[in-house]
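>>> Sharing a model that was predicted from the sequence below.
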Amino acid sequence: VPPQDVISRDNVPVKVDAMILFRVIDPEKAVIQVEDAREATSQLAQTTLRSVLGQHELDEMLSEREKLNHDIQIILDQHTDAWGIKVSNVEIKQVDLDDNMVRAIARQAEAERQRRAKVINAEGELQASEKLMQAAQTLMQQPQSIQLRYLQTLVEVAGDRTTTIAFPLPMDLLEPLLGRPRKGSDDKPPAA
C-alpha cells in the first residue's frame, strides 16, 4: 500500500506507511467478481486505512498499532471475501509526523516537564516550611534548645580559622561572671 496522508481525530496530519498481505483462496471469484483483484484490494486497503486511522487520535496510532492492525485486517477481510481473497495480515510500518508538528509536540512535552518540575518544587518547599514550623515550635517550648543551637552555631563558625568573627554573647551568660544576680533570682545584694 502506498504511504497514505491521514488526519487523526485530534487533527494531526500524518503520513502512514502500511503493508497488507493477502492471498487468493478462490481464483474463480477473484477473476469474475472483480476486474483486477490486486488493484481493488490495494484501493480498498488505502481507503480503509485512512478511514480507520482517522477515527483515532495520534497517541492511539502510536501506542495501539496491534489493535489498529487487527481492526483493519478484519474490515478488509470481510470486504474481500466476496472476491475470493483472504487478507492474512495488516502491518502499520510507520507513522510519520510533519517536522513542524514534531517541534510543536516537543514544545508541549517540554512545557509539561517544566510544569511537573514546578509542582515537585512547590511540594518540596511546602514540606520544608512544615519542618521549619515544627522546629520553631520545639524551640519555643524548650528555651534550652535555643541555647544549644546557639552553641552549635558557634562551633560551626569557629571551624573556619581564616576569618575573624565577632559575635554577640547573651548577657545572661556573663552575669554570673560579673557578680550580678540573675533576673528573677531571690538573691539580695550584700549589705554595705
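The structure has been received and is ready for your questions. Numbers count the residues shown, from 1 in each chain.

>>> going forward, measure contacts between C-alpha atoms and count neighbours the same way
Fine.

>>> Chain neighbours aside, what residue packs nearest to Pro2?
Setting aside the residues directly before and after it, Pro2 is nearest to Asp17 in space (Cα to Cα, 6 or more residues apart in numbering), at 6.7 Å.

>>> If you tally nearby residues, what's the number for the one you found?
The number of residues packed around Asp17, counting by other Cα atoms under 10 Å, is 17.

>>> That one: helix or strand, and which one exactly?
When elements are defined using DSSP states H and E, Asp17 is found to belong to strand 13-24.

>>> ok, now Ile105?
Counting by DSSP H and E, the element that carries Ile105 is helix 99-141.

>>> Can you name the element that comes right after that helix?
Downstream of helix 99-141 (by DSSP H and E), the next one is helix 143-158.

>>> what's the offset of stretch 110-119 from the middle of its chain?
Using Cα atoms, centre = their mean, to the nearest Å, we find the averaged C-alpha position of stretch 110-119 to lie 8 Å away from the chain's own average C-alpha position.

>>> er, stretch 61-70 actually
Stretch 61-70 sits 22 Å away from the centroid of its parent chain (Cα atoms, centre = their mean).

>>> quick check, Ile165 in a strand?
No. Counting by DSSP: H, G, I helix; E, B strand; the rest coil, Ile165 is located in no strand; its state is coil.

>>> tell me the contacts of it?
By Cα atoms under 8 Å, 6 or more residues apart in numbering, no residues touch Ile165.

>>> Assumed Val90 was part of a helix.
No. When three-state DSSP is applied, Val90 is found to be strand, with no helix at that position.

>>> wait, doesn't it sit right on Asp17?
No. Val90 is beyond contact range of Asp17, at 11.0 Å (criterion: Cα atoms under 8 Å).

>>> tell me the SS of Ala45?
Ala45 carries the three-state label helix when classified by three-state DSSP.

>>> quick one: it from Leu62, how far?
Per Cα to Cα, to the nearest Å, Ala45 is found 19 Å from Leu62.

>>> here's the one I want to compare it with:
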Amino acid sequence: MPTEIIMGILAVLLLAAFAFASIRVVREYERVVAFRLGRLRGALGPGLVFMLPFLDKLIRIDLRTVTLTIPPQEVITRDNVTARVNAVVMFRVTDPVQAVMSVENHAIATSQFAQTTLRSVVGRADLDTLLAHRADLNEDLAQSIARQTQEWGVEASVVEIKDVEIPEMMQRAMAREAEAERERRAKVISARGELQASKELRDAALTLSEAPASLQLRYLQTLLELGADQNSTVVFPLPMDIVGPIVQAVQRFAGDDDPSSAPPQTHGLKVVDRPLEGESR
C-alpha cells in the first residue's frame, strides 16, 4: 500500500477523533460553563457545543429543581425545650456562571447554610409556635436562605419543616394539658346546659301557674308514668290549696290546738302503699 494512502487514512482518523473529542451534547435542562486555558468563556448550551481538547474545560450545571433533605438537627427552643427538627429544601440554579464562580459546590453550600439557618430560626421560637405556627417558620426560613443563595445564582423556592421530635416527658405533659383542656370545656358545656335547662323549667313553671288546668293535666301525666311500672307505692300529687283547708278543718274538728300534734306535711303528696302482684294485703 502506498505511503500516501496510509497517511491519508491516518489523517482522516485523527480528524474524526478530534471532532469526536471536540463535540459535546448538552441537554435542554443543562448548561455548561466553559473555561479556555483557565479563562471563563461563559455558559453554553443546550444542543451541540464545540470545544478544543486539552484547552477547554466544561462544567455541567443542572437547571432542574433539586430536593435537598436537611438531616435532623438538635435545637433548643426559646422556652428551653430540646427538639429534633428536620426539613426539606427545594432549590434550582438560575445563573450557572454564578453557581460555578461564586461557590465551590452550590449544593453542599446550600445544605450547610440551610442547617445553620434552621437551628437559628427554630431557636428563636418557642415550642407552641414550632408546633402550631409552622407556616410562619417556613416562610422565615425561606427568606433567610434565599437572601444568601441568591448571591450564588441559586433560588431556594420551597423550605418546609418536615418533622419535630420532642422528649417523651414533654409529650406526656402536653397530653395531660390537652386532657385538662377537654375536661374544662366539658364542664363549661355542662354548666351552660344546666343554666339553659333551669331557665326553661322556670318558664314552664310560670306557664303552668297561669293555667291551673294545665297543671292538672301534668299531674295526670305523672300518674300515668308512675303506673307504667309495677311499683308497690302510688304517689297522688295534690295541690296545697286543696289539702290545706282539709287539714285545718280536721284540726278544728279534733280540737287539737297543739302544733306538735298536727299531722306531718307531705308537701302536697299523698302516699298510698299498694301491694305487689301475688302479695297478700
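On my side now, so go ahead. Only a predicted model underlies this, so the values are computations on that prediction, with no experimental measurement involved.

>>> show me what contacts the residue nearest to Pro2 of structure 1?
Counting by Cα under 8 Å, 6+ apart, Asp17 of structure 1 has contacts Val1, Pro2, Pro3, Gln4, Ile92, Lys93, Gln94, Val95.

>>> which residue sits closest to the third one in space, ignoring its chain neighbours?
Okay, so that is Pro3 of structure 1. By the measure of Cα to Cα, 6+ apart, the closest residue to Pro3 of structure 1 outside its immediate chain neighbours is Asp17, 4.4 Å from it.

>>> Just want the most central residue of structure 1.
The residue lying closest to the centre of structure 1 (Cα atoms, centre = their mean) is Arg113, at 5.9 Å.

>>> any idea what that one aligns with in structure 2?
By TM-score structural alignment, Arg113 of structure 1 lines up with Arg182 in structure 2.

>>> Please apply the same query to Asn100 of structure 1.
Asn100 of structure 1 maps onto Met169 in structure 2 when the alignment is built from TM-score structural alignment.

>>> for Pro3 of structure 1, same thing?
Aligned counterpart of Pro3 of structure 1 in structure 2: Pro72 (TM-score structural alignment).

>>> my guess is that match contacts Ala83, does it?
No. Counting by Cα under 8 Å, Pro72 of structure 2 stays clear of Ala83, with 9.5 Å between them.

>>> In terms of neighbours, single out the busier of these two.
Counting neighbours by other Cα under 10 Å for Pro72 of structure 2 and for Ala83 shows that Ala83 has the greater number, 20 against 17.

>>> Now do the same contact list for that one.
So Ala83 of structure 2 contacts Glu74, Val75, Ile76, Thr77, Val164, Glu165, Ile166, Pro167 (Cα under 8 Å, 6+ apart).

>>> Tell me who's in contact with the fifth one.
Taking Cα under 8 Å, 6+ apart as the criterion, Val164 of structure 2 is in contact with Ala83, Arg84, Val85, Asn86, Leu131.

>>> at 10 Å instead, please
For Val164 of structure 2, the residues meeting the contact criterion (Cα atoms under 10 Å, 6 or more residues apart in numbering) are Pro72, Gln73, Ala83, Arg84, Val85, Asn86, Ala87, Leu127, Leu130, Leu131.

>>> element containing it?
Using DSSP H and E, the element containing Val164 of structure 2 is strand 154-165.

>>> correct me, but His70 of structure 1 touches Leu49?
No. Using Cα atoms under 10 Å, His70 of structure 1 is not in contact with Leu49, being 11.5 Å away.

>>> Not counting sequence-adjacent ones, nearest residue to Val75 of structure 2?
Ala83 (5.3 Å).

>>> Aligned counterpart of that neighbour in structure 1, please.
In structure 1, the residue matched to Ala83 of structure 2 (TM-score structural alignment) is Val14.

>>> roughly how far apart are that match and Asn100 of structure 1?
Taking Cα to Cα as the measure, Val14 of structure 1 and Asn100 of structure 1 are separated by 11 Å.

>>> counting contacts, what elements does the helix holding Ile105 of structure 1 pack onto?
For helix 99-141 of structure 1, the elements it packs on are strand 85-97, helix 143-158, judged by 3 or more Cα pairs under 10 Å, 6 or more residues apart in numbering; DSSP states H and E.

>>> Helix or strand next in line after the longest one, which one?
Downstream of helix 143-158 of structure 1, the next assigned helix or strand under DSSP H and E is helix 171-178.

>>> which residue lines up with Ile149 of structure 1 in structure 2?
Heads up, residue 149 of structure 1 is Arg, not Ile. Residue mapping for Arg149 of structure 1 onto structure 2 gives Arg218, with TM-score structural alignment as the criterion.

>>> Oops, could you answer that again for His56 of structure 1 instead?
Matched to structure 2 by TM-score structural alignment, His56 of structure 1 sits across from Ala125.

>>> Map Glu130 of structure 1 across to structure 2 for me.
Alignment note (TM-score structural alignment): Glu130 of structure 1 maps to Lys199 of structure 2.

>>> what sits against its match?
With contact taken as Cα under 10 Å, 6+ apart, Lys199 of structure 2 is in contact with Gly193, Ala205.

>>> before we move on, what about Gln147 of structure 1?
For Gln147 of structure 1, the set of contacting residues under the criterion of Cα under 10 Å, 6+ apart consists of Leu139, Thr153, Pro170.

>>> Select from those the one having the most neighbours.
Leu139 leads the contacts of Gln147 of structure 1 on contacts (other Cα under 10 Å) with 15 neighbours.

>>> dump the residue contacts of the equivalent of that one over in structure 2.
Residue pairing (TM-score structural alignment): Leu139 of structure 1 is matched to Leu208 of structure 2. Shown here is Leu208 of structure 2, whose contacts under the criterion Cα under 10 Å, 6+ apart are Arg202, Ser214, Leu215, Gln216, Leu217, Arg218.

>>> now these as CSV including distance to Arg92 of structure 2?
Rendered in CSV, the data for those read as follows (distance: Cα to Cα, whole Å):
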residue, distance to Arg92 of structure 2
Arg202, 71
Ser214, 81
Leu215, 82
Gln216, 85
Leu217, 82
Arg218, 80
